[in-house]
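1. here's my sequence, what's the structure:
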Amino acid sequence: MPPVPGKTRPCTRPRARQCRTGKTRVDQESNLRPFGQKSSLISILHPNHHHHLLNPPGNILSTSSPYSDSDFHSVSDMFNAPFVLLFALLLTLPLIILFAPHILPPKRLTISISDESDDLALFRRAVSSTRHRPGSVQRLGSTNAKPKIAFLFLTNTDLHFAPIWQLFFNPAKSSRRKLYNIYVHADPDSDVKSPGGVFENRFIPAKKTQRSSPTLISAARRLLATAVLDDPLNSYFALVSQNCIPLHSFSYVYNTLFQSQLPKPSRLSFTEPRRPSRLSFTEPRRPSRLSDTKLNRPSRLSFNEPSGPSRLSYIEVLSEEPQLWDRYIARGKNVMLPEIPFDKFRIGSQFYILTRTHALTVINDRKLWKKFRLPCLNVDSCYPEEHYFPTLLSMEDPKGVSEYTLTNVNWTGSVDGHPYMYSPAEVSPELIRRLRVSNSSFSYLFGRKFSPECVVPLMRIAGKVIFRD
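-> This is a model prediction of the structure:
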């Protein structure tokens, strides 16, 4: 029956009906699936099937597939992507291992409870030994009225300059052997070998150390306590590193320390009077898990020099360095409070010469140590070994320290916080004479930092230059 004008003929037969679009259902579906059911499968597997819909390859009436072999290979490659990713990660693993130490902050060595307990036991013995009168103590069956210098070597490598120090101490002179003692703290992980000679049997029980960590403070305190306990006649304690050399003879060093005038020397003159100081210490009242109850019992200990008047400690103490605030807040903004306000925070060289009084001050301290042993949040500004000793001594006895060091160090052209290192080509008599000159009233006694290869040229000029004052 012909259609009525103005009306749409009802669609009752799907394959033959004529709709408003003027196209059959088959025609509509052909726009979506021009190649039948196969295209439906390809549309699922191949994301670029629309490209083939708009640009049919070849003759559409051909019985061959419109998809090439490369199309199906791309499907296979898609499923191999995880393996490609894994292979790429394996290739980058060596690069990660190589550059990670330069990108990630280094892991700082912490002090274990057992190490802390061992140190406290050593410190207790050293402090209690001061209760004896120095003149009445006998060591190795003999007495000696002359004070001694304790040389404290802090190292994590072999003692490359042992031949220089052997000439410096010159043990062939029996009278000189009674004027010094030697103690070596060597990192147990570094496999440091004893060079023999004056260093034979002078290594003390040591713990692991790491630069820019509290372990260097612990190592120095360990050396001080061992020397205090070992010989009551140790009156000065000179801390040096494996890269230090003497700039004068032993006699010159000894006379400088023990025959100096009593007025306190300044950087330019001796104008400031020296005030004799006798320190008294009150043990902390709050007991610690690691400490002995007897140690924390309130008592007053008086630390006296073995002989002679009170003397100066030669340690650098600086208060106006530009990086001081960053170092003060390295553990957190208010972490150092209330024990250490910022105006009491100091910086200085980690190598020094301390009196026996100040050596006991250091090993008896608990209040400041509990702050400086805390880990730093900003590791780039963390150098506790350069702050603990000058801060402690300037707070406890500001008139008893020189505020400058007798160890010459060159910070010009420093790299990664390390001072300038002299090479063999630079070693000469002129260099030694130049390193001796200081801004204070005293000549520099020691110099750092020298490369291990410098030992040969230094030995050549030792007799005629270094040890000839």
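2. C-alpha only now, for contacts and for neighbours.
-> Will do.
3. quick one: residues contacting residue 408.
-> Shown in contact with residue 408 (Cα atoms under 8 Å, 6 or more residues apart in numbering): 435-436, 444-448.
4. what about 7 Å?
-> Neighbouring residues of residue 408 by Cα atoms under 7 Å, 6 or more residues apart in numbering: 435, 444, 446-448.
5. can you show me the helices along the stretch 1-150 of the chain?
-> Along the stretch 1-150 of the chain, the stretches classed as helices by DSSP state H, counting those that start in this stretch are 25-32, 37-45, 49-54, 69-79, 81-103, 113-128.
6. now the second one, please; I'll put the structures next to each other:
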Amino acid sequence: MVEAERRLLANALLDISNQRFILLSESCIPLFNFPTIYKYLMGSEKSFVEAYDLPGPVGQGRYDHKMAPTIKLEQWRKGSQWFEMDRDLAIKVISDKKYYAVFGRYCKPSCYSDEHYLPTFVSIKFWKKNSNRTLTWVDWSKGGPHPSKFIRTHVTVEFLKTLRNNGSECEYNGKTTNTCYLFARKFTAHALDRLLRFAPKLMQF
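-> Below is the predicted model:
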């Protein structure tokens, strides 16, 4: 998974006009129109890679002590794989051999590199330039290994508005904002018809 992400970044970097890079899945949707998202990303002083220290079996429990001294337990981080980063960080990610090699050697099931490599690497090397959060909203309220899915009947204008303004507060360029998420998931293919129908009412196009 991480190898695929690095290849995607490497190919996107070939176009010198690409300055920001965001990983989305086929089940992600935008919550705002393109100009709004573009302005938010291009105006950001930091990248968006979620990283946090999580005790227990699905956090610190996935760490292999053979990773030391390159990666110590207190440096081990977990986070969403749905990242956004600027060009400088993207170059650092695809150029990394030191930390990537350690993950390749020791991050084996039940260690999942897509949940740990970027959060750990960015936290060790570039934490000052990282916002420490993801831009993709996901519903984990039901628990379990997978987030909630949203089908056709879930999609209403009111529901999409709540995803935009769900009571969250975060930091953007040193100031507090309520615009914390630009995307949301997981939406099934059957939800597409309603999403296309309601998008103009929400996004002013």
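7. right, so the helices of the stretch 1-150 of structure 1: which one is the most enclosed?
-> Neighbour counts (mean count of other Cα atoms under 10 Å) averaged over each of the helices of the stretch 1-150 of structure 1 peak at helix 113-128, with a mean of 16.
8. so that helix matches what in structure 2?
-> Counting by TM-score structural alignment, helix 113-128 of structure 1 falls onto no part of structure 2.
9. one more: stretch 40-54 of structure 1?
-> Under TM-score structural alignment, there's no match for stretch 40-54 of structure 1.
10. three-state assignment of the residue sitting nearest the centre point of structure 2?
-> The residue lying closest to the centre of structure 2 (Cα atoms, centre = their mean) is residue 82, at 2.3 Å. Of the three states, residue 82 of structure 2 takes coil under DSSP: H, G, I helix; E, B strand; the rest coil.
11. on that earlier part again, mind putting the helices of the stretch 1-150 of structure 1 into a markdown table with distance to residue 154 of structure 1?
-> Formatted as a markdown table, those follow (distance: least, Cα to Cα, whole Å):
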| stretch | distance to residue 154 of structure 1 |
| --- | --- |
| helix 25-32 | 83 |
| helix 37-45 | 70 |
| helix 49-54 | 74 |
| helix 69-79 | 60 |
| helix 81-103 | 26 |
| helix 113-128 | 16 |
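12. what strand or helix carries residue 314 of structure 1?
-> Per DSSP states H and E, residue 314 of structure 1 falls inside strand 313-316.
13. so that strand aligns onto which residues of structure 2?
-> Aligned using TM-score structural alignment, strand 313-316 of structure 1 spans residues 47-50 in structure 2.
14. hmm, who's touching that stretch?
-> With contact meaning Cα under 7 Å, 6+ apart, stretch 47-50 of structure 2 is reached by 79-80, 83-86, 119, 129-135.
15. helices of structure 2, start to end?
-> 2-13, 34-42, 87-95, 98-106, 113-125, 157-164, 192-203 (DSSP state H).
16. so where is the fifth one in structure 1?
-> Applying TM-score structural alignment, one finds that helix 113-125 of structure 2 aligns to the residue range 384-396 of structure 1.
17. how about the matching stretch: buried residues?
-> 384-394, 396 (16 or more other Cα atoms under 10 Å).
18. check stretch 226-234 of structure 1 too.
-> Neighbour counts over stretch 226-234 of structure 1 (16+ other Cα under 10 Å) mark 226-229, 231-234 as buried.
19. quote the end-to-end distance of that stretch.
-> End-to-end span of stretch 226-234 of structure 1 (Cα to Cα, to the nearest Å): 11 Å.
20. CSV for the contacts of residue 408 of structure 1, including neighbour count and distance to residue 426 of structure 1?
-> Formatted as CSV, these follow (neighbours: other Cα atoms under 10 Å; distance: Cα to Cα, whole Å):
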residue, neighbour count, distance to residue 426 of structure 1
435, 19, 12
444, 23, 19
446, 21, 17
447, 22, 14
448, 22, 13
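21. between these, which is nearest residue 373 of structure 1?
-> Of all the contacts of residue 408 of structure 1, residue 373 of structure 1 sits closest to residue 448, with 26.6 Å by Cα to Cα.
22. what does the closest one correspond to in structure 2?
-> Using TM-score structural alignment, residue 448 of structure 1 pairs with residue 185 in structure 2.
23. do you know how far its match is from residue 89 of structure 2?
-> 25 Å.
24. same check, this time on residue 52 of structure 2
-> Residue 52 of structure 2 is 19 Å from residue 89 of structure 2, by Cα to Cα.
25. trace residue 428 of structure 1 over to structure 2, please.
-> Taking TM-score structural alignment, the alignment pairs residue 428 of structure 1 with residue 156 from structure 2.
26. ah, wrong one, I meant residue 69 of structure 1
-> Checking with TM-score structural alignment, residue 69 of structure 1 has no match.
27. repeat that for residue 337 of structure 1.
-> By TM-score structural alignment, residue 337 of structure 1 lines up with residue 68 in structure 2.
28. isn't residue 83 of structure 2 up against residue 134?
-> Yes: Residue 83 of structure 2 lies in contact with residue 134 (Cα atoms under 7 Å); the separation is 6.1 Å.
29. returning to that earlier point: chain neighbours aside, what residue packs nearest to the residue nearest to the centre of structure 2?
-> Once flanking residues are discounted, residue 82 of structure 2 sits nearest to residue 23: 5.4 Å by Cα to Cα, 6 or more residues apart in numbering.
30. again with residue 84 of structure 2
-> The nearest residue in space to residue 84 of structure 2 (Cα to Cα, 6+ apart) is residue 22, at 4.2 Å.
31. same deal with residue 7 of structure 2?
-> Using Cα to Cα, 6+ apart, the closest residue to residue 7 of structure 2 is residue 94 (7.8 Å).
32. structure 1: which residue goes with that neighbour?
-> Alignment note: residue 94 of structure 2 maps to residue 363 in structure 1; criterion TM-score structural alignment.
33. what about residue 454 of structure 1, distance to residue 245 of structure 1?
-> 10 Å.
34. more neighbours: those two, which one.
-> Higher neighbour count among residue 454 of structure 1 and residue 245: residue 245, with 24 against 18, using other Cα atoms under 10 Å.
35. quick one: residues contacting the aligned partner of that one in structure 2.
-> By TM-score structural alignment, residue 245 of structure 1 lines up with residue 29 in structure 2. Applying Cα under 7 Å, 6+ apart to residue 29 of structure 2 gives the contacts 183-185.
36. residue 29 of structure 2 and residue 123 of structure 2, how far apart?
-> Residue 29 of structure 2 sits 27 Å away from residue 123 of structure 2 when distances are taken as Cα to Cα.
37. perfect, I'm done here.
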